[in-house]
Every structure is written in C-alpha cells, then in structure tokens.
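Chemist: sequence first, then the predicted structure:
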Amino acid sequence: MCFSQEISSGINLTGKERVWEKQNFLSSEIIEDIKILIDNDYESVRLPVAFNHYLENEKCFLSELRKIIDYTESNGITLVLAYFGHDLDDKNAKKKTKEISKNWLKVLSAIGSGTNHVYLEIVNEPNISPQVWESIAPKIISKVRKVDFDIPIILGATNYNSLFELSRTRPFVYNKLIYTFHYYEPYIFTHQGTEWTGAQNSTIGIPYPYQENEMPKLSKKARGTEGEINLRDYQYTGNKIAINDKISQIAEWAKINQVELWCTEFGVTDNAEEESRIAYLKEVKEVLNTYNIKGFVWEWDGNFGVRGLLF
C-alpha cells in the first residue's frame, strides 16, 4: 500500500544529529531552513535527530519539536523524524531497545494525534546482526503502535540500511510500515577524499559517469586497500546501468512483498567535481523515480551539501 500519493523531492536537513557540536535545538532556526527548502522545491524533509541527547539535555526540546511539526503540518510538508545517536550494538541491544522505545513514546506525546505528514524512522542505520535487529525492531514498533496505531513507521535493514540486507529480510506484519535503504554506490566515487572512511577512498578526481580519459591515478595511500580494486572496477560500477541494476533488485523485493519502499539517503561528497556530482544525483533520482521510490538527498548543508546545485 502506498502512503505517499506521488513522488516528491526530499532532502535531509542535517545538523541535529551531530551532538559533538553541542547545538541547541531551536525550532525557529530549523523552520527558517525548512522555508528555504520549500523555496527550492523540496516537499519532503528528513530531520536526523540525536533524540536521546536532546531529551536528556534540553528541557524545551519537545515543545520546540512540536513547533516544527505544527509548521510542516500547516504547510503540507512531509516530515521524517529519524532517530540518530542511538549507539545500538549486539551487546547492549536489550537495554537500548528499552531506551529507544521510551524516547519514541516521549516524542509521540509531543506529536499528539491528528498529524498527516509526520513519519517516524525508528533507528537510523542499525549496524548490528540481522538476527538481533529482527528480534528487537518489532518490540520498538509494538511500543509505538500501542500509542499511535496510524502514524507511518520507517525502518531499514542492518549494515547501515543496506539494500542487500533488506532484500534478504521478510517484512513484518504491522500496518503502515515503509521500508528504507541508503544508496551511496559506487562508494569510491561518492566518498572520495573523505577522511573518516580511510585510505581506501583517498583517491580524488574520480568523474561520474566513468570516463577512461578522465580517470585519476590511484592515491598512494590507497595502494593495497580495497580502494585499489574499486578504482579498477569503476568502469563497471560508475554508470547509470549499474545504479539501475542494484536499485531494481530492491524494487523487485518491494513489489513481491507488496510494501512501500523509500530511499532516505543518497548523496555524494563535495570533494567530487561539481559536474560529476550533478550528473550522479540526477541519475540516481531518475532511477528512483522509475521504480516509484521516494528519495531524500543527503544533505542540504554539510560536506555532502547540495545547496546551490541544480539537478
């Protein structure tokens, strides 16, 4: 069953997931950003939030969140609240499941009833074993459903919302569930030069789509890493055919299981050349649209920021 009546342009409004920056959660600032997104023709906003951090450290967090919800509701903007900063792993799964569930109930108290455009992405990129995730996800969903039977819930698979992991799972028996995956393939292009991903992605100047005469030499730092193999194979992965091949697989899974499917993150670092970034984002968006998959670009501002890009 499809809850979104038509495909609309979505984007991640980031910043409130980065707790190390110790930002205050101010509705006025976030609403001003949303106004800018609306002016740039975005109709759907995913708001990554470190819920546990703000619930513990800011007394006015829920009231500020409610102001944002009131604004997006009144303007017909889809708002995805995505749970970041959960620190979930196999060892602490039982404890964190209770914490995440408890926090969602607090958030639901602020959301209230009667919303038409709010969606809950219960855990961002769960990086735990599939067996553990498939045992705890229903517990979180059940807690939410006891309070709100109708609010749409979004969930992905393990290994950072991998579409391959998702294709190996069986959908849960709950109403109004939307399944999500994140798409950053080929990683050697989308994450080129990003320090946090290590030496394997240290080669920069990689074009999209693949162009033999424009390919850079392998970075010395990447020698002997997976980056060496990935650069060698880029002629096969750096094109729209490869993108379609991967996304079509998870689209077929959704079709077979009769579930709605979104891509709540796709993007490319600003270390890549602008022309290549635009070409990549445009073609991923086109493929998603082909399969009626709602997509959210990562991100408006930041090191993957698309502010000023037209695609």
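Modeler: Done, it's in.
Chemist: all contacts plus neighbour counts: C-alpha atoms, from now on.
Modeler: Fine.
Chemist: what's the burial count for the closest residue to F51 other than its chain neighbours?
Modeler: Distances taken as Cα to Cα, 6 or more residues apart in numbering put Y83 closest to F51, at 6.2 Å, once the chain neighbours are dropped. The number of residues packed near Y83 is 22, by other Cα atoms under 10 Å.
Chemist: isn't Y83 up against Y119?
Modeler: No - with contact defined as Cα atoms under 8 Å, Y83 does not reach Y119; the gap is 11.2 Å.
Chemist: next, the contact list for the residue nearest to F51, please.
Modeler: Counting by Cα atoms under 8 Å, 6 or more residues apart in numbering, Y83 touches P48, V49, A50, F51, E121, I122, V123, N124.
Chemist: if we go to 6 Å?
Modeler: The contact partners of Y83, by Cα atoms under 6 Å, 6 or more residues apart in numbering, come to V49, I122, V123, N124.
Chemist: of those residues, closest to D150?
Modeler: The shortest approach to D150 among these belongs to I122, at 14.6 Å (Cα to Cα).
Chemist: roughly how far apart are that closest one and R232?
Modeler: Separation of I122 from R232 (Cα to Cα, to the nearest Å) stands at 38 Å.
Chemist: between these two, who's got more neighbours?
Modeler: Taking other Cα under 10 Å, I122 and R232 do not tie; I122 has more neighbours (22 against 12).
Chemist: would you format the contacts of Y83 as CSV with distance to N257 and secondary structure included?
Modeler: Listed next are the contacts of Y83 as CSV, based on distance: Cα to Cα, whole Å; DSSP: H, G, I helix; E, B strand; the rest coil:
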residue, distance to N257, secondary structure
V49, 30, strand
I122, 21, coil
V123, 22, coil
N124, 22, coil
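Chemist: close enough to count as contact, D89 and S129?
Modeler: No - counting by Cα atoms under 6 Å, D89 does not reach S129; the two are 8.3 Å apart.
Chemist: put this beside the first:
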Amino acid sequence: MMNWGALREDDPQRYLSRPFEQPRNAFPAALMRDFAASGFDFVRLTLDVGPFIQLQGGDKQALEQKLLDNIGLFHELGLGVIVDCHPVEQVPLYSAQSILENLESPLFDQYTAMISRLASLLAGVRSGRVALELMNEPVVRDASHRTQVFVWGAAQLVLHDAARRAAADLPLLLTGADYGGVSGLDDLDPSPFLDSNTLFSFHYYLPLAFTHQGLDLGMEDAPAAPYVVDLPYPYDAVPPDELAARIDARIASDTALDASARAKARAHAHRILDGFLSDGWDRDLVQRDMDRVAGWADSNKIDRHRIVMGECGATGRNARFTGAEPVYRRRWLSDVTGLAQARGFGWSVWEINTPEFGIQRSDDPDRIDPEIATALGMSA
C-alpha cells in the first residue's frame, strides 16, 4: 500500500507528488476483511521512506494524511498497526545502506527528523493500537557483523531518542543489526531501552534455500536459484537423489540455456542443494533458534511478550510463481509461528497478497488461504 513509491518518468530519482496512488496501492478491502476475520490481530504496514524524506509542503501533508487514513482503515477492522519504516533500493539514496553510511551526514539527519515527525503523527492516533518500527532490516554496506552491531547500535539509540522526545509513550519497535535476524538481536544491547515502551523484533527466513526457493537474489549470502524449487521441510522428507533429479530436470527443460549456461546453473543449484542437506533443517533447529531468542530476553529481564518475530515466510507455488510445495510450506509456517508463539512472541507473516510470499487463495484473491490459516493456528 505504501511501499515502492511511484517515480517520475523524467527523473527516476524523484517521486511523484502522490507516490502511492497507483492501482497496486489500492486497499484490498474484501481481502482485509477476510484477513481480520481469520484471526489476525495486526498488520505491519511497510513504508518506503524515500517519499517521507523527499516530498515537501502540501505533497508531504497529503502523504502523511494518506498514512493516517490507511491506519484508520485497518483500525476499522479491529486490526492494530505497526508502521514500519522500510527503506528500499529503487532510489539508492534512500536505501538502508546509504542512510547508515555516515551517521553525521545530512541524510541521516533527515531520516532522524522523519522518525521524529512520524512519532509525533502516530502519537495523535488515539486508538492505542499503533506502533512505530524505526528501520526494517538495518544493514551497513561492506561491513563485518561486529561493525554492523556497533554502527546500528549507535544509530538506533539516536532514532529511539528522537522518537521518544516527540512521543513519550508511543510503542517503538527496535531490532538488531545485520538485517535484523536472530544473531543481530542476540548482539543487541537493550539496556538503554528497558524502561521505554519498546518491543524487540527479529526476522526469520531459515533456511534461505527453502524460504526463498524459486527466487534468484544474486547474493552470495542468500543462496537461491530459480531451478531449486523442490526443497522440502524438514530437509529429509524427500530422498536426496530425488531432489537432485528434479533440479536437473528443470535445468534441462530450460531451452534458453546453452550448454555452458546449463552446466553453470547445475553447479550453482547443486551447491545450494548440498548446503541445504548438510545443514539439516528441521523442527529441532527452528526450536533451537527460538530458544536462543527466548534466552536473550530472559537474560536481559525482558518480558517475552515484548518480542515480535516481525517477518517470517516462505515462497509459495501457484500459477504465477513456483516456490515451495504447499505441504512443506504449511509445515514450515506452522513450526516457525507455533514455536514463536509458544514462547510468548508475537509474529507477522511476510506477506499478504503477492505471487511469491502471499497467503491469499490462488483461486480467490479476496480470501486468505484457509489451509495456511489453519497452519498458522488462525480461527479459519
């Protein structure tokens, strides 16, 4: 609804004055009614931060009103809202890497001012069912994990304090460094925030070879390829030879590949498969990670109900996209959300209605898939 803002054709570094008025930004009212009826109780509304920094004057006022109106639509359905500041890279200037590159830069100052303004706006929403997430998946360009922790730790403290000055009691969602995963949260020092109205978030997409199958992210640390789409969960639900044969058959059937490209694709796909099998992902490994998060909370004397698994998800299989087989996807979603909830954590699924990660029915886009809802423990 409010991400990937529309850009000007004559200048793709600048946003349209009304960046979220495209057909794809339309509020899917019937779907959201079914979403709420299925048992979900909040929505994580992601914001492209670029327009909130770049637009000025009347355009900015209209943008802020659009945000408040969208929050109101969700509240009318009984849903709480986490407003998630979600930098994206379509305008490189407003990526997380650019924003965090220099904490003394004008850009970071502009981002901090944006956080302060959003906090002030949301403080005026009297429902008591809105929170502000300071940054989605913070990452510092070309930095070690330890450097990520130090830089994001300093940045988050500045952003938290700016938001808190603007809104004394607004719930703020904080996260760890290095894409906000389990290890980032584990290395987060929460001591400056314990007496503040804060929640703590982590994201969960493990193993990436399973959760992102069918995608090709082009990143060494995110192993995925469009040919690796038959991986099961748990890892040993299908014999390894059968998995390898399926992958080879997909590559062989791609007539766009010449012999050299086919050999390269096969080598890449089998590296992913070998890593997936050697890691041995199953319920026990997911449980280990959830216990690690619970241990972090307990050791820091943080109530587990202040922990939110802010994103989790796996690609699906439908007419528009080939991801994980439904039975394995549902099993993974059930384990991950169930184990999180059993430890007192809140959770949010990425995402509602896209071909890749959506949880809507393939034959009725205005309905949540009831089998997925059941896997998630929803009332449907």
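Modeler: Now that the structure is in, tell me what you want to look at. What you see is a predicted model, and the numbers here were worked out from it, not measured in a lab.
Chemist: just the TM-score for the two chains, thanks.
Modeler: The TM-score (TM-score structural alignment, normalised by the length of the first structure) is 0.85; 295 aligned residues with a Cα RMSD of 2.6 Å.
Chemist: before we move on, the earlier item: in the second structure, what residue corresponds to the residue nearest to F51 of the first structure?
Modeler: Residue pairing (TM-score structural alignment): Y83 of the first structure is matched to C85 of the second structure.
Chemist: any idea how far its match is from L132 of the second structure?
Modeler: Distance from C85 of the second structure to L132 of the second structure, by Cα to Cα: 8 Å.
Chemist: what do we get in the second structure for V19 of the first structure?
Modeler: So V19 of the first structure corresponds to G5, using TM-score structural alignment.
Chemist: should've said S167 of the first structure
Modeler: Counting by TM-score structural alignment, S167 of the first structure corresponds to D186 in the second structure.
Chemist: burial count for that match?
Modeler: D186 of the second structure has 20 nearby residues by other Cα under 10 Å.
Chemist: just give the nearest non-adjacent residue to it, would you?
Modeler: Leaving out its chain neighbours, the residue that sits closest to D186 of the second structure by Cα to Cα, 6+ apart is W296, at 6.1 Å.
Chemist: what does the one you found align to in the first structure?
Modeler: Counting by TM-score structural alignment, W296 of the second structure lines up with W253 in the first structure.
Chemist: give me the most central residue, the second structure.
Modeler: The residue lying closest to the centre of the second structure (Cα atoms, centre = their mean) is E311, at 4.4 Å.
Chemist: and the nearest residue in space to that residue that is not next to it in sequence, helix, strand or coil?
Modeler: Closest residue in space to E311 of the second structure, ignoring its immediate chain neighbours: H203 at 4.7 Å, by Cα to Cα, 6+ apart. The three-state assignment at H203 of the second structure reads strand, by DSSP: H, G, I helix; E, B strand; the rest coil.
Chemist: for H203 of the second structure, give its distance to Q341 of the second structure.
Modeler: According to Cα to Cα, H203 of the second structure and Q341 of the second structure sit 14 Å apart.
Chemist: neighbour count winner among those two?
Modeler: More crowded of H203 of the second structure and Q341, by other Cα under 10 Å: H203, with 25 against 19.
Chemist: tell me the counterpart of that one in the first structure.
Modeler: Aligning on TM-score structural alignment places H203 of the second structure opposite H182 in the first structure.
Chemist: ok, now which ones touch the equivalent of V297 of the first structure over in the second structure?
Modeler: Matched to the second structure by TM-score structural alignment, V297 of the first structure sits across from V349. With contact taken as Cα under 6 Å, 6+ apart, V349 of the second structure is in contact with E311, C312, G313.
Chemist: what's the distance between the match of H203 of the second structure and E17 of the first structure?
Modeler: Using Cα to Cα, H182 of the first structure is found at 17 Å from E17 of the first structure.
Chemist: check Y42 of the first structure too.
Modeler: Noted for Y42 of the first structure: a distance of 21 Å to E17 of the first structure, by Cα to Cα.
Chemist: now do T180 of the first structure
Modeler: 19 Å.
Chemist: ok, these two, which is more surrounded?
Modeler: Applying other Cα under 10 Å to T180 of the first structure and E17 shows that T180 carries more neighbours, namely 27 against 21.
Chemist: helix/strand/coil for T46 of the second structure?
Modeler: Under three-state DSSP, the three-state class of T46 of the second structure is strand.
Chemist: that one -> the first structure?
Modeler: Match for T46 of the second structure (TM-score structural alignment): P48.
Chemist: and the residue nearest to its match when sequence neighbours are not counted, how close does it get to E260 of the first structure?
Modeler: Spatial nearest neighbour of P48 of the first structure, chain neighbours left out: A82 (4.7 Å); criterion: Cα to Cα, 6+ apart. As judged by Cα to Cα, A82 of the first structure and E260 of the first structure stand 17 Å apart.
Chemist: of these two, who's got more company?
Modeler: A count of neighbours by other Cα under 10 Å puts A82 above the other of A82 of the first structure and E260, at 24 against 21.
Chemist: now do the contacts for the more buried one.
Modeler: Counting by Cα under 6 Å, 6+ apart, A82 of the first structure makes contact with L47, P48, E121.
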